[in-house]
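Engineer: 3D model of this:
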Amino acid sequence: MGLFDTLKKKRKTSQNKNLGPTFLENKVEQITNPKKLHSHEWKRGLKTESGGTFFKIKYYGQRQSKHKNLIVQTKFAPSKIYAVDVSNNEAFLLFDGCIHGYNAMFCDKYTKQQIENRSADKIYTSENGDNEF
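Structural biologist: The predicted model follows:
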């Protein structure tokens, strides 16, 4: 154990010990006995600082043509997805394709216009009509 090991913050993991995204650490809580947790997955429940656990999903992007439950990029720019607490409209970023993921880190470069002109103005609605999760 090194001198600085005592200063390290212990990161939260799923039951399979996979680490999750650091930018979500204060926005998630443990799921007890998650169903179908695969060895490569990280599962946590969303929770706002005010305790909200029901959300609408706002996004920039489009629904994938074959698998309608997926939000994907447009021809103009990558997707951007927010969770919005239904009790107080507190929103926080879940995913930004210009920042997160393999392509953003290693492959693609985006223009200022692509990064800034992606208004998350669509509300995700499931195939059975639910828009609060």
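Engineer: From now on I want contacts and neighbour counts done on CA atoms only, so please keep to that.
Structural biologist: OK.
Engineer: Just the helices from the chain, written as ranges.
Structural biologist: 102, 112-116 (DSSP state H).
Engineer: and of the ones you listed, who's closest to residue 38?
Structural biologist: Nearest of the helices of the chain to residue 38, taken as Cα to Cα: helix 102 at 20.6 Å.
Engineer: Here is the second sequence; please produce its structure so I can put it next to the first one:
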Amino acid sequence: MSSGVLLGPTHLQGHTIPVEALQAVEPFEWRRKLQGATGNAWFRLKYAGQRHHKHTSLLVGTNSPVVVVAVDVETQEEILLFDGSQHGHEALFGDTYAPPSDREAWAFYQDPDGEGTFGVVLSAYYQIDYEDEEEGYLNEVDHQGNLALTDGRRMPFAEAQRNGFDCFQIAVTNRLGRTTEVVSEELA
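Structural biologist: The predicted structure is shown next:
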């Protein structure tokens, strides 16, 4: 992405606030805290996928990519955090996925402490140079400024840059103060 402030994924716009980072945020990293419509910052997570066989706190896909939805504990508002078939560089420009019947998020996440209510921090990483002619993306932009995606949809170039991140992470902090990484997906 071009220099300046990273705007982050469009599907999360209006659902996040800046987070005070204990660790330095990389220049190519968008990091924000999830916040519900009423300002609540506590959520339950439900997902479609499974736990990683070795790193059991991580959620991964099965026959299709993982889906993670946050549910506001006060209002029950649902916010789609990540769907590997829709979000990230690979979903936009690589593999396409037929919508399988098992894609609806159904299992609620519990961390190693047995907790199920969390503050949520989201990170998207942007290390793909879409403006580099070698990648060819600019050559594929039509006269209306739209880029053709693998699945046949067309998306404004600026939107494709925001949604075509190459890594996505979800970290949760339970009410006891323990932070656990739930999603860490390489997407390019």
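Engineer: so what number do they get for TM-score?
Structural biologist: The TM-score (TM-score structural alignment, normalised by the length of the first structure) is 0.77; 114 aligned residues with a Cα RMSD of 1.7 Å.
Engineer: re the thing from before, buried deepest among the helices of the first structure, which one?
Structural biologist: Greatest average neighbour count among these goes to helix 112-116 (a mean of 12), per mean count of other Cα atoms under 10 Å.
Engineer: which other residues reach that one?
Structural biologist: Helix 112-116 of the first structure has contacts (Cα atoms under 8 Å, 6 or more residues apart in numbering) with 76-77, 98.
Engineer: one step back: make CSV from the helices of the first structure and add distance to residue 29 of the first structure to it.
Structural biologist: Listed next are the helices of the first structure as CSV, based on distance: least, Cα to Cα, whole Å:
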stretch, distance to residue 29 of the first structure
helix 102, 25
helix 112-116, 30
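Engineer: whereabouts in the second structure does stretch 83-101 of the first structure align?
Structural biologist: Stretch 83-101 of the first structure corresponds to residues 70-88 in the second structure, going by TM-score structural alignment.
Engineer: List the buried residues of the matching stretch.
Structural biologist: Residues 70-73, 78-88 are the ones in stretch 70-88 of the second structure that count as buried (16 or more other Cα atoms under 10 Å).
Engineer: Need the max-distance pair from the residues you listed.
Structural biologist: Greatest spacing in these, by Cα to Cα: 73 and 88 (27.3 Å).
Engineer: From residue 24 of the first structure, how far out is the nearest residue to residue 91 of the first structure once chain neighbours are set aside?
Structural biologist: Excluding the flanking residues, the one nearest residue 91 of the first structure by Cα to Cα, 6 or more residues apart in numbering is residue 84, at 4.2 Å. Here the criterion is Cα to Cα, to the nearest Å. By it, residue 84 of the first structure lies 14 Å from residue 24 of the first structure.
Engineer: Pretty sure the residue nearest to residue 91 of the first structure sits against residue 94.
Structural biologist: No. Residue 84 of the first structure is beyond contact range of residue 94, at 10.0 Å (criterion: Cα atoms under 8 Å).
Engineer: just to revisit the earlier point, so what touches the match of stretch 83-101 of the first structure?
Structural biologist: Under the contact criterion Cα under 8 Å, 6+ apart, stretch 70-88 of the second structure has outside partners 11-12, 15, 36, 40-46, 64-69, 91-92, 96-97, 117, 163-168, 187-188.
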